[in-house]
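Visitor: structure of the sequence below:
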Amino acid sequence: MRFEGKHSFFKGKKIKNFNNLPYTLSRHHQLYMCMRQTGVDGNKSNNFLYDGDLVSCGREINFNAKYPNLFNSFSQLVGVNLQDELVVYETKSTSIHGLRYEPGCALVLRYENDDPVFGIVRDSIVFKKDKYFVIQCTSGPAALNQHILHHTLELTNDFIIRSFCSLEYNWPLSVGKLVTMNINTHTCEIF
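Guide: You can find the predicted model right below:
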């Protein structure tokens, strides 16, 4: 029967200690769980119960050729002096901790006077197993349209690059089009 499958760990052990059987079984189980949670070098594992980041298919590109204006900020973000030709992996979508980032989704970059400042993700880049986003900026805080309860986004031609770790608000938000405006459904309280 499959109903007793959860007891297979305890049934599979052959223990010749009948004095305190619950203590012996629980001790073996705790040692087994400690062994599973340790990393290769014997330290605590960082990704126990986490499958890892999912990166979709993409291609290798020359970062300097595609984004010459972002080269200096990317080298500061990475923390090294980069060569003239920097090869990075550009993906169509990235899933980090269950959150899916695709080109066209919005991120809240910061708040100014309780109004959100958005940015639109244009590309996802992987460099040395770290995830970076090329973000198109908006012109200041987004105006809330009271009629349709959406924020209106006005895009500029400015681009920035941010790593996933440096995002304070890392939830991707959907962006839709309403006639000629980019709108975003961002939760807000109306008093």
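Visitor: contacts, neighbours, all on C-alpha from now
Guide: Fine.
Visitor: what's in contact with stretch 128-145?
Guide: By C-alpha atoms under 8 Å, 6 or more residues apart in numbering, the residues outside stretch 128-145 that reach it are 111-112, 115-126, 150-164.
Visitor: just the buried subset of these, written out for PyMOL, thanks.
Guide: In PyMOL, the members of these classed as buried (16 or more other C-alpha atoms under 10 Å) are selected with the following command:
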select buried, resi 116+117+118+119+120+121+122+123+124+125+126+150+151+152+153+154+155+159+161+162+163
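Visitor: in the protein, which helix is the longest?
Guide: If each helix of the chain is counted by residues according to DSSP state H, the longest one is helix 21-37.
Visitor: for the helix or strand just after that helix, packing partners?
Guide: Downstream of helix 21-37, the first helix or strand assigned by DSSP states H and E is strand 54-55. When contacts are defined as 3 or more C-alpha pairs under 8 Å, 6 or more residues apart in numbering; DSSP states H and E, strand 54-55 sits against strand 94-96.
Visitor: go through the strand it packs on and flag the buried ones.
Guide: Using 16+ other C-alpha under 10 Å as the test for burial, strand 94-96 gives 94, 96.
Visitor: and the helix or strand just after that strand, how far out from the chain's middle?
Guide: Counting by DSSP H and E, the element after strand 94-96 in chain order, helix or strand, is strand 99-101. Put simply, strand 99-101 sits 6 Å off its chain's centre (C-alpha atoms, centre = their mean, to the nearest Å).
Visitor: quick one more, to check against the first:
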Amino acid sequence: MLSLFKYIPFIFHQSHLTELISALVDWHSFLLLREIISISLASEIDITTIEKLEELVTRYLITFDNAYGYVQRIPKHHLLVHFGEQMHRFGPLRFTSCMIFEKKHSFFKRIKYRNFRNIAFTLADRHQHYIASLMCTCSNAATSSFLYSGHQIKKVKELDSSAAKQHYLLDMEKNLYETNQVTLFGITYVVGDAVLINDSVFPSDPVFGKILTTIVQDKIILLRLQLMQVIVFNQKLCVYEVRLLDSSVTKNVYELKHV
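Guide: Take a look at the predicted model:
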């Protein structure tokens, strides 16, 4: 459902419906809510993010009232007002989302129960045993992969040691590998994908890069990126239109800005 919500503007654009609904207040209300959700699910924020979120919430509520009327508001509309304060106190909202708790339902649904005398105790007891089994090994030692199972790197090809000259972080004495896909902390980077670069080459617009190749050496993961310059921000689709540049850079994956 979240993916559908995100890509609805693209679906309407490809169906040539955007021009028909672009003037509707309902559509503007939807686009504002879409931006709010996008910011709420961001992994990294700063003080400007909070200010923008609060501004968007105000504009969204006004637009919603104009489109549907104030009486159509529900309690969740009021909760939006507190998003900025919560983000300021606790950081990115995605880390305090209730979705992680909703995910727990799948555990309870796949278990067969025969004793319903104290179902709440049975559920809690089985879940605690399950979590304990993940936190400890067979020898009762703490496992290092409970919170994070580690990076996932696919289709590795070994490179010549001379390739280590491409970046100062690489060591010519150690093995060097190239891959077309790597997953770090739930984010998958594939050759051909576009990523947001943390630094700014141009004065005002963000800078994107197209992944050309991924180089791995121990815990070091570097992305070779072809720079992309922003042409314009499409407000209707809430996307940037970019063009490829002839220059490229090599970036440590941890230097990227994740939003």
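Visitor: which ones among the contacts of stretch 128-145 of structure 1 lie within strands?
Guide: For the contacts of stretch 128-145 of structure 1, the ones inside strands are 111-112, 115-126, 150-153, 155-163, with DSSP state E as the criterion.
Visitor: for structure 2, what spans make up the strands?
Guide: In structure 2, the segments counted as strands under DSSP E are 152-154, 157-159, 176-179, 181-184, 187-190, 194-197, 207-217, 220-234, 239-252.
Visitor: what would those strands look like in JSON lines with distance to residue 106 of structure 2?
Guide: Rendered in JSON lines, the data for the strands of structure 2 read as follows (distance: least, C-alpha to C-alpha, whole Å):
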{"stretch": "strand 152-154", "distance to residue 106 of structure 2": "24"}
{"stretch": "strand 157-159", "distance to residue 106 of structure 2": "38"}
{"stretch": "strand 176-179", "distance to residue 106 of structure 2": "34"}
{"stretch": "strand 181-184", "distance to residue 106 of structure 2": "24"}
{"stretch": "strand 187-190", "distance to residue 106 of structure 2": "23"}
{"stretch": "strand 194-197", "distance to residue 106 of structure 2": "32"}
{"stretch": "strand 207-217", "distance to residue 106 of structure 2": "35"}
{"stretch": "strand 220-234", "distance to residue 106 of structure 2": "34"}
{"stretch": "strand 239-252", "distance to residue 106 of structure 2": "34"}
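Visitor: so for residue 53 of structure 2, which of the ones you listed sits nearest?
Guide: Minimum separation from residue 53 of structure 2 across the strands of structure 2 (C-alpha to C-alpha) falls at strand 239-252, 17.3 Å.
Visitor: so that closest one versus strand 207-217, what angle?
Guide: The directions of strand 239-252 of structure 2 and strand 207-217 differ by 30 degrees, with axes from the mean of the first three to the mean of the last three C-alpha atoms, to 10 degrees as the criterion.
Visitor: other residues contacting strand 239-252 of structure 2?
Guide: 166-167, 220-234.
Visitor: hmm, try it at 7 Å
Guide: Identification of contacts with strand 239-252 of structure 2 by C-alpha atoms under 7 Å, 6 or more residues apart in numbering yields 221-234.
Visitor: read off where stretch 76-94 of structure 2 ends up in structure 1.
Guide: The counterpart of stretch 76-94 of structure 2 in structure 1, using TM-score structural alignment, is absent.
Visitor: and stretch 159-176 of structure 1, how far out from the chain middle?
Guide: How far stretch 159-176 of structure 1 lies from its chain's middle: 9 Å, per C-alpha atoms, centre = their mean.
Visitor: one step back: the longest helix of structure 1 vs structure 2, average distance?
Guide: Compared with structure 2 after the fit, helix 21-37 of structure 1 shows a mean deviation of 3.1 Å (mean C-alpha distance after the TM-score superposition for structure 1).
Visitor: where's that helix relative to the chain centroid, distance-wise?
Guide: Taking C-alpha atoms, centre = their mean, the mean C-alpha location of helix 21-37 of structure 1 is offset from the chain mean by 33 Å.
Visitor: report the buried residues of it.
Guide: Neighbour-count burial for helix 21-37 of structure 1 [16+ other C-alpha under 10 Å]: 25, 28, 37.
Visitor: do the same with stretch 127-135 of structure 1
Guide: The neighbour-count check on stretch 127-135 of structure 1 (16+ other C-alpha under 10 Å) flags 131, 132, 133, 134, 135 as buried.
Visitor: just tell me what the third one corresponds to in structure 2.
Guide: With TM-score structural alignment as the criterion, residue 133 of structure 1 lines up with residue 223 in structure 2.
Visitor: now its match: how far from residue 175 of structure 2?
Guide: 17 Å (C-alpha to C-alpha, to the nearest Å).
Visitor: residues touching the residue most central in space within structure 1, list them.
Guide: Against the mean C-alpha coordinate of structure 1, by C-alpha atoms, centre = their mean, the closest residue is residue 96 at 3.4 Å. Residues near residue 96 of structure 1 by C-alpha under 7 Å, 6+ apart: 53, 54.
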